Structures are given as C-alpha cells and as structure tokens.
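Engineer: have a look at this fold, sequence not included:
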C-alpha cells in the first residue's frame, strides 16, 4: 500500500479517531513526508509508507499526542526515524530483494546461443573421445585443422587412400557416438 493517507489502512477506526488522524495528517503530513523522504534517500513510495505507519502508531498511542508531553511533530519525526531504522534492520536480516540490476546479468539470446554452442562442443568432444585413436586423429586433421587429404596423409604418415577410408568410417562412428548421446535424430 503506497499511499500517505492513513485512512486507507486495513484497520477500522471510529469517526472520532478518524478526525484526530485526519487533523494530524493535515497539520504534520507534509513536513513528515519531507522528513521521511530525506530518511529514505528520496524513495517516495517508501517515504509514504513511513508516514502511514507513523500515523498508525500515533493512532495506537494517543497518549503521545498530548501537547503537555512535548512536541507532537517531534514525536512523529522520532517515530518515522524508528520506522526507517526498523525497515533497514529487517532488510539486512533477510536476503536482499532483487531489482532490475539482477536482470542485467541474465544472458541475452546471443549469450544463450553461445552457451548452447559451448555445450554442444563439449558433447562433440566427449563423442570424439569415444572414437579409436586413428579415427580421432584423422578427423582432427581433416575437419578441425582443415588439412587436405594429402597434408593429412603426410602428417599422419599413412597413404591418402587410408585417410579417405578412415575419414569415412570415423564419421560413421562419430555419428553413432552422437546418437548415443541424443545429439543426432
């Protein structure tokens, strides 16, 4: 409830009490709101809640409103200050509330796609690890390093025909390994 009018409180009050609170609000509401705004660092909604809670406490403790006990506005300001302190303590005692700043840390779609690519790369690396060393080596040379069949044959020390056949069977084995992991339909 973000209204400075204490009469919107869920608590039922009598007509006489309503008149007292309305008079308090008319006489002290503006200065009390200004004081509460300074206490809350300019948070108007919180300041309005502080004013409402302060006037509710005044209604609950009518003896404090006796001018013979001192300044009513002074008492209201002290109550408002205590309300702000109580809220501050309560906020420190529980986990912090999340605001819009937390949303800035949520990855956007581009970051999500990048994350998906990273997970896929890990899955493919895991599937590659399941291949024989010969199949793994030929796929690394031909697909990941981009070597031609002739260059792969020189690097691996095998004939070009062997590179071609190993590549064919390595791709089939890789497909099976990926299917086992649920990555290929």
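Structural biologist: The structure has been received and is ready for your questions. The structure presented is a predicted model; accordingly, all values stated were derived computationally and were not measured.
Engineer: only C-alpha atoms from now on, for both contacts and neighbour counts.
Structural biologist: OK.
Engineer: which strands or helices does the helix or strand containing residue 174 pack on?
Structural biologist: Element membership for residue 174, per DSSP states H and E: helix 160-180. Judged by 3 or more C-alpha pairs under 8 Å, 6 or more residues apart in numbering; DSSP states H and E, helix 160-180 is in contact with helix 109-129, helix 133-139, helix 149-156.
Engineer: could you point out which of the ones you listed sits nearest residue 82?
Structural biologist: helix 109-129 (45.5 Å; C-alpha to C-alpha).
Engineer: buried ones in that closest one?
Structural biologist: Residues of helix 109-129 classed as buried: 123, 124, 127, 128 (neighbour count, 16 or more other C-alpha atoms under 10 Å).
Engineer: contact partners of that helix?
Structural biologist: 136, 174, 177, 178, 181 (C-alpha atoms under 8 Å, 6 or more residues apart in numbering).
Engineer: neighbours of the first one, how many?
Structural biologist: Counted by other C-alpha atoms under 10 Å, the residues lying close to residue 136 total 20.
Engineer: another one to put next to it:
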C-alpha cells in the first residue's frame, strides 16, 4: 500500500512539474516552435513532445548545466529538425487530382487515340502523311524533313499546314493527338 501511495505522490509531483514548466515556458516554446515550423498546429505538437521529454528526463532540468528554458528550447529545436529531416527522407504524398493524375493509369484511351490517328493519317495523301511522319513522329526539323524528302523547306511547311488542317477537319475541330500539334 505504501508503494502505491508513493507512486501517486510521484505522479502528482510529475504533473505539477509539467504544469509549472508549461505555465512558465509554454508561451515562449510555442512562439519559438511556431517560428521554426510556420504551422501553429505542428508547433503545438512539438511543444507537447518537448514537455513529454522534460517529464521523462527531469534530471536534465535540475542538473545545474544551464537554464531550464535553454534546455527546453534546445529540445524544441531538435524536435523540429527531426521532423524536417523525416519529411525530407520520405517521398511527399500527393493527392490525386486533374493536375496530378494517378500513378497507374489505364492506357486504353491512348491506344484508342493512336489507332484513330493512324487511321486518319491513312486517309491523307502520301505527300502530306510523309511530311507529318518526318516532323512529328521522327522529330525532325523542317530543314531535316525537307532534306529527307527531297523537297524545299517551304513545301514541307505548306504540306504540314494542309495535312494538319485535313486532320482537324477529320476530327471535327477536336485536339489532334499528334505530339506537338495544337488542335
């Protein structure tokens, strides 16, 4: 029974210690942690963890090696540093949104788009199709495409213009799925 009574007294003393630490240093700790984190909620968590560390290591508060506030501020800074390092060590979580599509996408739409574009290209004249193949699928410049096809650069430009116009008409003004082609 005496051990239980002694334990209750220790618990009451620990609670009183933490309460007095918070009353004396809580505002300064919260201000410091908020400045370091830039987030009030995170700062409150850091202050709470600081007080838990003080409760677990009461000897550090009375060892005479500096001020209590200095020890508490050091613990606070170390906790914030640990949080920053932990965030940097793991990849950032990104919510799925139109701006950030899911990692696993169904590629069926792109396959269908490719088939539709290839069918539309088959409807073009061979001169128009050849120009688009050189520029958009092989990634050649107008000059390089002209050399490969054996025609002047101006001819490559006009054929690509008329070929894209024909594709736009085929798709009813929709965006053409050729890489680098605006609808």
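Structural biologist: Received it, and whenever you're ready, just let me know what you need. For clarity, every value in this text was computed on a predicted model and none was experimentally measured.
Engineer: one step back: Provide the aligned range in the second structure for the helix holding residue 174 of the first structure.
Structural biologist: Helix 160-180 of the first structure corresponds to no residue of the second structure when matched by TM-score structural alignment.
Engineer: isn't residue 77 of the second structure right up against residue 34?
Structural biologist: No: counting by C-alpha atoms under 8 Å, residue 77 of the second structure sits too far from residue 34 to count as a contact (10.8 Å).
Engineer: was I right about residue 64 of the first structure contacting residue 71?
Structural biologist: No: counting by C-alpha under 8 Å, residue 64 of the first structure does not reach residue 71; the two are 9.3 Å apart.
Engineer: in the first structure, what residue corresponds to residue 32 of the second structure?
Structural biologist: Per TM-score structural alignment, residue 32 of the second structure is aligned with residue 35.
Engineer: report the longest helix in the second structure, please.
Structural biologist: helix 2-37 (DSSP state H).
Engineer: nearest to residue 92 of the first structure, of the contacts of helix 109-129 of the first structure?
Structural biologist: Using C-alpha to C-alpha, those come closest to residue 92 of the first structure at residue 181, 46.6 Å.
Engineer: what about residue 101 of the second structure, which helix or strand?
Structural biologist: Short version: residue 101 of the second structure belongs to no helix or strand, going by DSSP H and E.
Engineer: for residue 46 of the second structure, see how far away it is.
Structural biologist: 34 Å (C-alpha to C-alpha, to the nearest Å).
Engineer: residue in the second structure paired with residue 17 of the first structure?
Structural biologist: Checking with TM-score structural alignment, residue 17 of the first structure has residue 14 as its match.
Engineer: can you report how many residues neighbour that match?
Structural biologist: Residue 14 of the second structure, neighbours per other C-alpha under 10 Å, totals 16.
Engineer: quick one, what contacts it?
Structural biologist: Counting by C-alpha under 8 Å, 6+ apart, residue 14 of the second structure has contacts residue 55.
Engineer: distance of it relative to residue 21 of the second structure?
Structural biologist: Where residue 21 of the second structure is concerned, residue 14 of the second structure sits at a distance of 11 Å (C-alpha to C-alpha).
Engineer: which residues are common contacts for the two?
Structural biologist: By C-alpha under 8 Å, 6+ apart, no residue touches both residue 14 of the second structure and residue 21.
Engineer: hang on, the earlier thing: got the buried residues of helix 109-129 of the first structure as CSV, with distance to residue 141 of the first structure columns?
Structural biologist: Output for the buried residues of helix 109-129 of the first structure, formatted as CSV (distance: C-alpha to C-alpha, whole Å):
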residue, distance to residue 141 of the first structure
123, 19
124, 16
127, 17
128, 13
